[in-house]
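Student: I'll drop the sequence and a predicted model, then ask my questions.
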Amino acid sequence: MKPLAIPLLFLTVSAGFSAFAAQQTNTGENKKMDSVVIPVTSESDRPVRIADPAHFTGKAIVAPLFPAEAPSEATAAYVTFEPGARTDWHSHPVGQHLAVTRGSGYIQFWGGERKKIGQGDVVWIPPGIKHWHGATPDNSFTHLAVQEHLAGKTADWMEKVTDEQYGMPKQLPASPAQPSRAQQLMGETAPKLAELTDQVLYNDIWERPELSKRERSLITVSALIALNRPDQLRSHMSLALKNGVTQSELSEAITHLAFYTGWPSAVTAVGIAKDVFKADQKQ
């Protein structure tokens, strides 16, 4: 064998061995990666709950996202406030980030002015700052809350936010109760139907925490479009806007339903939506 052939042979063997070793290493790493279980939780695994009335005024729904996983101390949840609902005064030992995802609301630091916040806004609440936050009187409000535990807790709760602090006008002497919409429409002819509408439909079904009022509004509007019920659709579109459904979402729902319920129903809904949107802009 020629002298030059020996180094070439050695290099060829070395390269082949290195490639084999690398392949074995990669195979081992792949096996390790294949054995790692990726923790994923579905929405159904994270049941929503009504916020503790001891710390809230009005109704709020909490939809947890994740608990603290050591070594991290961070937790997160979506919180949806119905119109007029708000937290009590409180603080966070490690601070809190709020990201508004829908609707409009208020936040106020102790000693400061109340500030209105809306979809897309992100708020940083420094550690130990006394504050409250919640929905405006006329709109629902959803935010993502991210905070950390310290000594096993994420918040220190304090006193209630008064109506004056929230910005509610002083209560006038109580006037006689006005008949509900259902009583006005059906009370004389079908009083029991009016009673069931008020007590079961609106005071029970619409208040159940399994679906938010925003979600129930979308479902109801979709059903009324499909059934081509213009009179009921008008009032429920207005209610949907108050419950946090956006105009663009209602428009998209109409477009989507045109393919499933027919163009005539969708065209009727477009005319109603146009009137409802115009009235909403004037408010």
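Tutor: Thanks, I have the structure now.
Student: all contacts plus neighbour counts: C-alpha atoms, from now on.
Tutor: Fine.
Student: buried residues in the helix or strand where Glu195 lies?
Tutor: Assigned by DSSP states H and E, Glu195 belongs to helix 191-196. Buried residues in helix 191-196, defined by neighbour count with 16 or more other Cα atoms under 10 Å: Ala194, Glu195.
Student: structure B:
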Amino acid sequence: MKYSFFAVFAFAALFNMGCKEPVSTKATDGETNAIFPKGKLGPAANFTGKAWNTDLVANDTRYNTVVGNVYFEPGARSNWHIHPAGQILIITDGVGYHQIKGQPRQTIKKGDVVKCPPNVMHWHGASPDTGLQQLYIVPNTEKGIVKWLHPVSNEEYNNSK
């Protein structure tokens, strides 16, 4: 079926009228370019510094998966935590750190994919000078979503070994 240029243009214009434009930040002063809106500030009980969360796929019994976006401001990080069924991180911008308990801290950056194994204590967050944008995927939520633990110390955060 052939469509005229005008029909395609009109459809695109109507479709885009209902779409929200994502919040975009300039990649200056340690910030990153956002794909999704900044979202809600994460609770200080679970984060050191400011981390902003946007829920993208809510938990339900059909997919049993949670998907969201987190922006960590420079220096911000999660507490140590555990996901009963694991977690996948897709780094979409910036530079940060990820560490599994008992292993060296890893530097993560745009384009990296990180697999956090089930029931393994870990943390992640931004580097001191650059923010970090990440998508997170938590599968099999019927096993539980997250168990928050204690804060990551400054010594742990700064230790690259």
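Tutor: Nice, I can see it. A quick note: this is a predicted structure, and the numbers were derived from the prediction, not measured.
Student: show me what the longest helix seen in structure 2 is packed up against.
Tutor: Taking DSSP state H as the criterion, structure 2 has its longest helix at helix 5-17. Here helix 5-17 of structure 2 touches no other helix or strand, going by 3 or more Cα pairs under 8 Å, 6 or more residues apart in numbering; DSSP states H and E.
Student: so the helix or strand following the helix holding Glu195 of structure 1 corresponds to what in structure 2?
Tutor: Counting by DSSP H and E, the next helix or strand C-terminal to helix 191-196 of structure 1 is helix 213-227. The aligned range for helix 213-227 of structure 1 in structure 2 is empty, by TM-score structural alignment.
Student: and helix 213-227 of structure 1, how far out from the chain's middle?
Tutor: Computed by Cα atoms, centre = their mean, to the nearest Å, the chain-centroid distance of helix 213-227 of structure 1 equals 18 Å.
Student: same check on stretch 73-92 of structure 1?
Tutor: Taking mean C-alpha positions (Cα atoms, centre = their mean), stretch 73-92 of structure 1 and its chain are 11 Å apart.
Student: same check, this time on stretch 133-146 of structure 2
Tutor: For stretch 133-146 of structure 2, the separation from the chain centroid amounts to 11 Å (computed by Cα atoms, centre = their mean).
Student: show me what it is in contact with.
Tutor: 32, 34, 59, 61, 64-72, 81-94 (Cα atoms under 8 Å, 6 or more residues apart in numbering).
Student: picking up where we left off before, which elements pack onto the helix holding Glu195 of structure 1?
Tutor: Looks like helix 191-196 of structure 1 contacts helix 181-186 (3+ Cα pairs under 8 Å, 6+ apart).
Student: quick one: list the elements packing against the helix it packs on.
Tutor: Using 3+ Cα pairs under 8 Å, 6+ apart, helix 181-186 of structure 1 is in contact with helix 191-196.
Student: the helix or strand that the longest helix of structure 2 is followed by against structure 1, how far on average?
Tutor: As assigned by DSSP H and E, the chain's next helix or strand after helix 5-17 of structure 2 is strand 40-41. Here the mean offset of strand 40-41 of structure 2 against structure 1 after fitting is 0.5 Å, by mean Cα distance after the TM-score superposition for structure 1.
Student: contacts for strand 40-41 of structure 2, please.
Tutor: Lys50, Ala51, Trp52, Asn53, Thr54.
Student: find the residue closest to Pro191 of structure 1 in space, skipping its chain neighbours.
Tutor: Closest residue to Pro191 of structure 1 apart from its sequence neighbours, by Cα to Cα, 6 or more residues apart in numbering: Gln183 at 7.1 Å.
Student: what's near enough to touch that neighbour?
Tutor: Pro191, Ala194, Glu195.
Student: skipping adjacent residues, who's closest to Gly118 of structure 1 in space?
Tutor: Ser104 (4.3 Å).
Student: tell me the counterpart of Phe47 of structure 2 in structure 1.
Tutor: Counting by TM-score structural alignment, the partner of Phe47 of structure 2 is Phe56.
Student: correction: Glu156 of structure 2
Tutor: Glu156 of structure 2 maps onto Gln165 in structure 1, by TM-score structural alignment.
Student: Val67 of structure 2 pairs with which position in structure 1?
Tutor: By TM-score structural alignment, Val67 of structure 2 lines up with Ala76.
Student: just the helices in structure 1 please.
Tutor: 5-35, 163-166, 181-186, 191-196, 213-227, 230-242, 247-261, 263-282.
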